[in-house]
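>>> Got a predicted model here, sequence first, then my questions.
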Amino acid sequence: MDHAVVSRDAWLEARKALLLKEKALTRQRDAVNAERLALPWVRLDKDYQFDTESGRKSIGALFDGRSQLLVVHFMLGPDWDAGCPGCSFGADHMDGTLPHLNNHDVTLVAVSRAPLEKILAYKRRMGWKFPWVSSFGSDFNYDFHVSFTPEQLASGEIEYNFTKLPSDRGNDELPGLSSFYRDADGTIYHTYSQYARGGEETLGTMMFLDVAPLGRNEGSTMDFVRRHDEYEDKPKASSCCHS
């Protein structure tokens, strides 16, 4: 291990200096959150339909009687055999938060373009309980720029994370999260969407790793992540640690 080892007093001095930056980051996060809440809303005019475990439902029905809806755009395409490992990693954090969100007038739902039977099969494999519905045959994924048609991919660029990106990677599904509000008369508004690393703070595992001695210990973003039933039984010691 190649790391500085110092006295307790020297460590405390360095820790206090870092604490000032952490506090500044917290205040900045609070300010950004306030700006997010102040964003204008867009009225949703399409009546999107979804296949659910209890039948065909409109987007309004997905609110389940609450005023707020969070949609996790989960990467599972119609011809995929399993969900995206990164999205699956994120989904592992969802079940525990459901009672708290529901009590706070928020419904959390995952949406994928795969047919419902494929979604439910993978959900059973992973042991998840959160609501997960299919947008198969709907414009929903395309309108929120998380799925892309063959024509869009062939054009050379796609719109993702509010910018134009080259489509040469061939990804027809990408991750994201979108927020919606439903008022008393049933009018629905799109209030917010985030993509790419925008939802990283919802990943509790990452937040724990950030304070672990070796941090995320990754070569590229989330390169260590596997579906939770695909890890080896015994983790290998990192090559940068003492045996």
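Yes, it's here.
>>> use CA for all of it now, contacts and neighbours both
Fine.
>>> Quick check: longest helix in this structure by residues?
helix 8-37 (DSSP state H).
>>> for the residue nearest to residue 222 when sequence neighbours are not counted, what are its contacts?
Excluding its sequence neighbours, the residue lying closest to residue 222 (Cα to Cα, 6 or more residues apart in numbering) is residue 86, at 7.4 Å. Residues near residue 86 by Cα atoms under 8 Å, 6 or more residues apart in numbering: 222, 225-227.
>>> Just give me the closest of those residues to residue 120.
residue 227 (16.1 Å; Cα to Cα).
>>> three-state assignment of the closest one?
Secondary structure for residue 227, judged by DSSP: H, G, I helix; E, B strand; the rest coil, is coil.
>>> contacting residues around it?
If you count contacts by Cα under 8 Å, 6+ apart, then residue 227 has 85-86, 88-89 around it.
>>> Against which helices or strands is the longest helix of the chain packed?
For helix 8-37, there is no helix or strand it packs on, judged by 3 or more Cα pairs under 8 Å, 6 or more residues apart in numbering; DSSP states H and E.
>>> all strands for the protein, in order.
42-43, 49-52, 55-58, 68-73, 106-112, 132-134, 157-160, 163-166, 176-182, 188-195 (DSSP state E).
>>> For the closest residue to residue 183 other than its chain neighbours, give me its contacts.
Take residue 183 and drop its neighbours on the chain: the residue closest to it by Cα to Cα, 6+ apart is residue 67, 6.4 Å away. Applying Cα under 8 Å, 6+ apart to residue 67 gives the contacts 105-106, 181-183.
>>> Which of these sits closest to residue 22?
After measuring the contacts of residue 67 against residue 22 - Cα to Cα - the closest member comes out as residue 106, at 29.1 Å.
>>> Okay, one more to line up with it:
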Amino acid sequence: MEPQHRIGTREEWLAASKALLVEEKAYTRAGDELARKRRALPWVKVEKTYVFETPQGPRTLADLFGGRSQLIVYHFMFGPDWEEGCFGCSFVSDHMDGILTHLEHHDVSYVAVSRGPFAKIEAFKKRMGWKFPWVSSNESDFNFDYHVSFTSDEIASKKGFYNFTEQDVGIDELPGHSVFYKDAAGNVYHTYSTYGRGGEQFLGAYAHLDVTPKGREEKKNMGEWLKHHDRYEEKVSGCAACSS
């Protein structure tokens, strides 16, 4: 269905765009201030030793920094009994390979972490064609301590702690991002976490959709349209003129 919208003159468009620009600049400045407040949060020293299964064998959280001082962990929904990763987490992950080198040259390492067995993770990663690091936390409490995995009792009682509040989580895995810092002495600190819609700040595809006339076209959530990128019925190859 074609969107119904008011049609105006170029002069009307320019006037409305200038008025909108004032609000867009205020939004940008508010985002800058939020980023400053994130960086000002108190740090919490990580006292527990977490061990992950990686392509190089068992590695600790400190090892995942890879010689850098900052680490972004993406809590990817892929439970021990799951056969494939979450399609929403896959959408997030589709954004990563292209920017990874830029992060790494800015003293930031990135790794996805899931409770799924490492062999399943590797198989799904190969299927999706991703290159970013992805490790298994299946033998540690990492996912539970950072409140993205939930026990059967928490699900049954509807009392899982997620997004900084107790709630009905309804599932054994949920997504999030956590950030860590490692000092020169090797001490690791938890500096920031975000969950739920907080993850939208990492989605460049949403930023593009939000400037289009139809927007996201979501009544409730991304599940209304989103699929694993290899499961869309029609493969989109680009403009016809470029391929002719």
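Looks like it arrived, so ask away. Since this is a predicted model, take the numbers as computed values, not measurements.
>>> Can I get the contacts of residue 67 of the first structure in a markdown table including distance to residue 146 of the first structure and neighbour count?
Converted to a markdown table, the contacts of residue 67 of the first structure look like this (distance: Cα to Cα, whole Å; neighbours: other Cα atoms under 10 Å):
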| residue | distance to residue 146 of the first structure | neighbour count |
| --- | --- | --- |
| 105 | 26 | 14 |
| 106 | 22 | 22 |
| 181 | 20 | 23 |
| 182 | 22 | 20 |
| 183 | 26 | 11 |
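>>> got those residues as TSV, with distance to residue 147 of the first structure columns?
Shown next, in TSV, are the contacts of residue 67 of the first structure (distance: Cα to Cα, whole Å):
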residue	distance to residue 147 of the first structure
105	28
106	25
181	23
182	24
183	28
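>>> Please report how far residue 55 of the second structure lies from residue 64 of the second structure.
12 Å (Cα to Cα, to the nearest Å).
>>> Looking at these two, which is more packed in?
More neighbours surround residue 64 than the other of residue 55 of the second structure and residue 64, with 21 against 14 (other Cα atoms under 10 Å).
>>> Give the aligned equivalent of that one in the first structure.
Matched across to the first structure, residue 64 of the second structure falls on residue 62, judged by TM-score structural alignment.
>>> give me every residue that touches that match.
If you count contacts by Cα under 8 Å, 6+ apart, residue 62 of the first structure has them with 69, 107, 109.
>>> Now with 10 Å, please.
Residues in contact with residue 62 of the first structure (Cα atoms under 10 Å, 6 or more residues apart in numbering) are 49-50, 52, 68-71, 107-109, 131, 133.
>>> what's the burial count for the closest residue to residue 94 of the second structure other than its chain neighbours?
Leaving aside its chain neighbours, residue 94 of the second structure sits nearest to residue 130 (7.6 Å; criterion: Cα to Cα, 6+ apart). By other Cα under 10 Å, the residues close to residue 130 of the second structure number 17.
>>> wait, residue 130 of the second structure sits on residue 96?
Yes. Shown here, residue 130 of the second structure and residue 96 form a contact pair, counting by Cα atoms under 10 Å, at 8.4 Å.
>>> biggest separation within the contacts of residue 62 of the first structure, which pair?
52 and 68 (18.6 Å).
>>> what about residue 102 of the second structure, how many neighbours?
Neighbour count of residue 102 of the second structure, defined by other Cα under 10 Å: 12.
>>> From residue 203 of the second structure, how far off is it?
16 Å.
>>> Same check on residue 176 of the second structure?
13 Å.
>>> which one of those two has more residues nearby?
Per other Cα under 10 Å, whichever of residue 176 of the second structure and residue 203 has more neighbours is residue 176, with 22 against 15.
>>> And that one, how far from residue 114 of the second structure?
Separation of residue 176 of the second structure from residue 114 of the second structure (Cα to Cα) stands at 11 Å.
>>> Quick check: neighbours shared by the two?
Common neighbours of residue 176 of the second structure and residue 114 (Cα under 10 Å, 6+ apart) are 74-77, 148.
>>> which one of those residues is nearest residue 167 of the second structure?
residue 148 (12.5 Å).
>>> State the number of residues packed around that closest one.
24.
>>> what does it align to in the first structure?
Looks like residue 148 of the second structure aligns to residue 146 there (TM-score structural alignment).
>>> Please report how far the nearest residue to that match once chain neighbours are set aside lies from residue 121 of the first structure.
Nearest non-adjacent residue to residue 146 of the first structure, counting by Cα to Cα, 6+ apart: residue 174, 4.9 Å away. Residue 174 of the first structure is 21 Å from residue 121 of the first structure, where distance means Cα to Cα.
>>> again, but for residue 115 of the first structure
From residue 115 of the first structure to residue 121 of the first structure the distance is 10 Å (Cα to Cα).
>>> Compare the two (neighbour count), which wins?
Applying other Cα under 10 Å to residue 115 of the first structure and residue 121 shows that residue 115 carries more neighbours, namely 20 against 13.
>>> Map the more buried one onto the second structure.
So, by TM-score structural alignment, residue 115 of the first structure is matched to residue 117.
>>> who's in contact with the closest residue to residue 172 of the first structure other than its chain neighbours?
Once flanking residues are discounted, residue 172 of the first structure sits nearest to residue 148: 4.8 Å by Cα to Cα, 6+ apart. Residue 148 of the first structure makes contacts with 141-142, 158-160, 167, 170-174, as judged by Cα under 10 Å, 6+ apart.
>>> Selecting buried members of the residues you listed in PyMOL, what would you type?
With 16 or more other Cα atoms under 10 Å as the criterion, this PyMOL line picks the buried residues out of these:
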select buried, resi 141+158+159+160+167+172+173+174
